[in-house]
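Undergrad: Predicted model, plus sequence, below.
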Amino acid sequence: MATEMDQLIQDLRNYRTPSGWHPGAPISRQILWFCVGSPLLSARWLPGSAWRVLLLRAFRARIGAGCRIKPGLRVKFPWRLVVGEACWLAEDAWLDNLATITLGDRVCLSQSAYLCTGNHNFHSPSFELRLGPITIGSDAWIAACAVLAPGTDVGPGAVVALGAVVSGIVPAGAIVRGNPSVVVGERISRSV
């Protein structure tokens, strides 16, 4: 039984989907994705990357040429995913894209990275949903177990280190780490 104080802080019975928000696809596509597409995409018993790219494209994701997608990848809404060319999306990465996620070219998204485009207003008793797209610039690396909050913008060539928690803007070429993440260096380009 909830006390009066509990209701003042967080009363989830009063939560409502935000006015005007929609998953972005007809219900038939949503059902097909959640029942067939999503389980196939994340299946570990099915090897291969090319068919995963085709599967995501079939559900209206925009994915450039030369991308590699590993088993275990989770995508909430493929129709809200834009991926540039030659990107790597690793095992157990989770693209929780209630809003659009955009990756530039040659982005490396490592194991168990979590990209979260939706959060809740914890100051409000009705816990309203707050959305923000995530953008990752070309040549950026999001290391294993990193977490990107709604509205995060990672600049081109930046590195988000192992387990970092990022909210806001990561400057181009910066190396960030920690929780909350802080700039600890600059990525130097070297000719090969």
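TA: Cool, got the structure.
Undergrad: make it CA atoms for all contacts and neighbour counts henceforth
TA: Fine.
Undergrad: Show me what the longest helix along the chain is packed up against.
TA: Taking DSSP state H as the criterion, the chain has its longest helix at helix 50-58. Here helix 50-58 touches helix 38-42, strand 62-63, strand 68-69, going by 3 or more Cα pairs under 8 Å, 6 or more residues apart in numbering; DSSP states H and E.
Undergrad: Quick check: buried residues in it?
TA: 52-53, 55-57 (16 or more other Cα atoms under 10 Å).
Undergrad: take a look at this one as well, against the first:
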Amino acid sequence: MHNLKLYIVTMIVHLFPESRMFAVKRGLYRWAGVKIGSNVRICSSATFMGAGMLSIGDDTWIGHRVFITSSSRVVIGSCVDVAPCVYIGTGSHRINIQGDHIAGEGYNADVVIGDGAWLCACSVILPGVEIGNKAVVAAGAVVTQNCEQQTISGGIPARKIKSLT
């Protein structure tokens, strides 16, 4: 993604009606370097940041006030539903008890969301996580490790609650 272009697009898109003008938004985000499939619907209050790569598959919904920050790579599959207030981030810090700041050296790790997955409201997807195809991440969950396909995961930290097969 191109930081300056993405900043400009974000300022413009936030002026649009929340759940309208999806084709225009797709075009603007593509111009800013986001790889977007067909029929992707992005709410106007969603925010994308970072110089990393963001790819969104066909027929995916990005809900209200979603925040995605990528300093490496975020891949969101096709037919994914991302509910309001979801956070997806590729960067964090290692804990450094010896330093002046306990948030020590920074690191980046890719995030991959499988086809047909559902990230429920206010869930948090941390660096290095893979969400399997048709997996559900429960509302308010903090995902720190991979979620198997066709399962429901929830809690802090998120754990497998139920298999859907």
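TA: It's in. Values in this document were obtained by computation on a predicted structure and should not be read as measured data.
Undergrad: TM-score them against each other, please.
TA: The TM-score (TM-score structural alignment, normalised by the length of the second structure) is 0.89; 160 aligned residues with a Cα RMSD of 1.8 Å.
Undergrad: Output the buried residues of helix 50-58 of the first structure as a markdown table; include the columns distance to Pro78 of the first structure.
TA: Converted to a markdown table, the buried residues of helix 50-58 of the first structure look like this (distance: Cα to Cα, whole Å):
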| residue | distance to Pro78 of the first structure |
| --- | --- |
| Arg52 | 12 |
| Val53 | 11 |
| Leu55 | 9 |
| Leu56 | 6 |
| Arg57 | 8 |
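Undergrad: what range in the second structure matches the longest helix of the first structure?
TA: Counting by TM-score structural alignment, helix 50-58 of the first structure falls onto residues 23-31 of the second structure.
Undergrad: so how far does that stretch sit from its counterpart in the first structure?
TA: Per the superposition on the first structure, stretch 23-31 of the second structure and its aligned residues are separated by 0.8 Å on average (mean Cα distance after the TM-score superposition for the first structure).
Undergrad: Asp128 of the first structure maps to what in the second structure?
TA: Residue 128 of the first structure: Glu, not Asp. Matched by TM-score structural alignment, Glu128 of the first structure corresponds to Glu105 in the second structure.
Undergrad: does that match really touch Gly99, like I thought?
TA: No - assessed by Cα atoms under 8 Å, Glu105 of the second structure is found out of contact with Gly99, at 9.8 Å.
Undergrad: Quick check: the aligned residue for Ala164 of the first structure in the second structure?
TA: In the second structure, the residue matched to Ala164 of the first structure (TM-score structural alignment) is Ala141.
Undergrad: Measure how buried that match is and give me the count.
TA: Each residue near Ala141 of the second structure was counted by other Cα atoms under 10 Å, and the total is 22.
Undergrad: just so I have it, where are all the helices in the second structure?
TA: 3-13, 22-31.
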